[in-house]
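S.K.: Make a model of this:
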Amino acid sequence: MTSEPSAGRPETEPRAETTRSTWALATSAQVAQLSGWLAFAGSMLGLLGIFNIITGITALARPDYFLVDAGRLLVFNYPVWGGIWLALGIVQVAAGVGVVYGRSWARFIGIDLAALCAIGHLVFLTAFPLWSVLVIALSVMVIYGLVVRSAPSR
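M.R.: Below you'll find the predicted structure:
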């Protein structure tokens, strides 16, 4: 058994070079892969949405959980903030899923939602200071991840 075909016998197995060029009859458009920053930003946007949903439910169900009473908030009261955080969180989760699936509309909406979230938590700072600072920092990271242009990952 030799790997080279004999001169009298036809070759029974095609060589790899010929198979590679003839097996694909049609070309397809290449699908761009999601970059690492977009995957990170999309998942963090979804996580921020879940955080905001939890904050909204807490503000609606247990307003006494927060550090200050409703009279010391900068604007609104806890039920209003609960509705705001709940609505913002649901839309953030949807936009986060859109970013992970590579939808361009979700990137633009995600940037706006992360900015609104940061501004909202700045206003909500007296009620839950450490948590608000953490969410503001995560919102800035999400904005950066959605704005930065990086090469697709391989």
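S.K.: switch to C-alpha atoms for all contacts and neighbour counts from now on
M.R.: Noted.
S.K.: mind listing what residue 118 touches?
M.R.: For residue 118, the contact set (CA atoms under 8 Å, 6 or more residues apart in numbering) comprises 135-137, 139-140.
S.K.: one more to put side by side:
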Amino acid sequence: MASNVGDAPEGARVSRKRFATGWTTFAACLMIFGGSMAVFQGIGAIVNDDRYVVTGNYVYKFDVTGWGWIHLILGLVIVLAGFMIFNGAVWARTVGVIAAGLSMIANFLWLPYYPFWSIVLIAIDVFVIWALTAGTHRETA
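M.R.: A predicted model of the protein is given here:
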């Protein structure tokens, strides 16, 4: 029986590398869910931009259809990266962190249009970034 990580059989090491920990797996699920929400948000803004009402005068005011395309593209990237994390792709973790960061910025700027939805997606993106950067394994003594 292997006493530490370095003594593990070759097949066990490969198996551990291919699968992420529970938090990373949960982050991938949240990426798929949050990315899907962003895709629906983008489709809604593209198809019917009169549906969204600006709640006040803000320094930044953008065209809702343009924001719809931004959310649609970011959402698709996040969903694809989420699926690739399940396959163990290291590049998907990097893409996920970058896309979640961009999604946080986009949703912050989307606050005047749909505040509750934006706050929920910002919270999901914060957790995704934490889970993807926290590491994939724990060392035991």
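S.K.: Give me the TM-score for this pair.
M.R.: Put the two chains on top of each other and the TM-score (TM-score structural alignment, normalised by the length of structure 2) is 0.81; 125 aligned residues with a CA RMSD of 2.0 Å.
S.K.: Now the buried members of the contacts of residue 118 of structure 1.
M.R.: 135-136, 139-140 (16 or more other CA atoms under 10 Å).
S.K.: follow-up on the earlier one: with secondary structure and distance to residue 126 of structure 1 as extra columns, can I get the contacts of residue 118 of structure 1 in a markdown table?
M.R.: What follows is those, written out as a markdown table (DSSP: H, G, I helix; E, B strand; the rest coil; distance: CA to CA, whole Å):
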| residue | secondary structure | distance to residue 126 of structure 1 |
| --- | --- | --- |
| 135 | helix | 14 |
| 136 | helix | 14 |
| 137 | helix | 16 |
| 139 | helix | 18 |
| 140 | helix | 20 |
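S.K.: Which two among these are spaced furthest apart?
M.R.: Based on CA to CA, the longest span within the contacts of residue 118 of structure 1 runs between 135 and 140 and measures 8.6 Å.
S.K.: any idea which residue sits dead centre in structure 1?
M.R.: The residue lying closest to the centre of structure 1 (CA atoms, centre = their mean) is residue 42, at 0.6 Å.
S.K.: For that residue, what is the corresponding residue in structure 2?
M.R.: Counting by TM-score structural alignment, residue 42 of structure 1 lines up with residue 28 in structure 2.
S.K.: Could you do residue 151 of structure 1 as well?
M.R.: Under the alignment (TM-score structural alignment), residue 151 of structure 1 maps onto residue 137 of structure 2.
S.K.: contacting residues for that match?
M.R.: Per CA under 8 Å, 6+ apart, neighbours of residue 137 of structure 2: 20-21.
S.K.: check which helix or strand covers it.
M.R.: Of the helices and strands defined by DSSP states H and E, none includes residue 137 of structure 2.
S.K.: quick one, strands of structure 1?
M.R.: For structure 1, no strands are identified by DSSP state E.
S.K.: Scan it for its longest helix.
M.R.: Longest helix in structure 1, counting residues (DSSP state H): helix 36-61.
S.K.: That helix vs structure 2, average offset?
M.R.: Aligned to structure 2 and superposed, helix 36-61 of structure 1 gives a mean residue distance of 0.6 Å (mean CA distance after the TM-score superposition for structure 1).
S.K.: Okay, buried residues for that helix please.
M.R.: 37-60.
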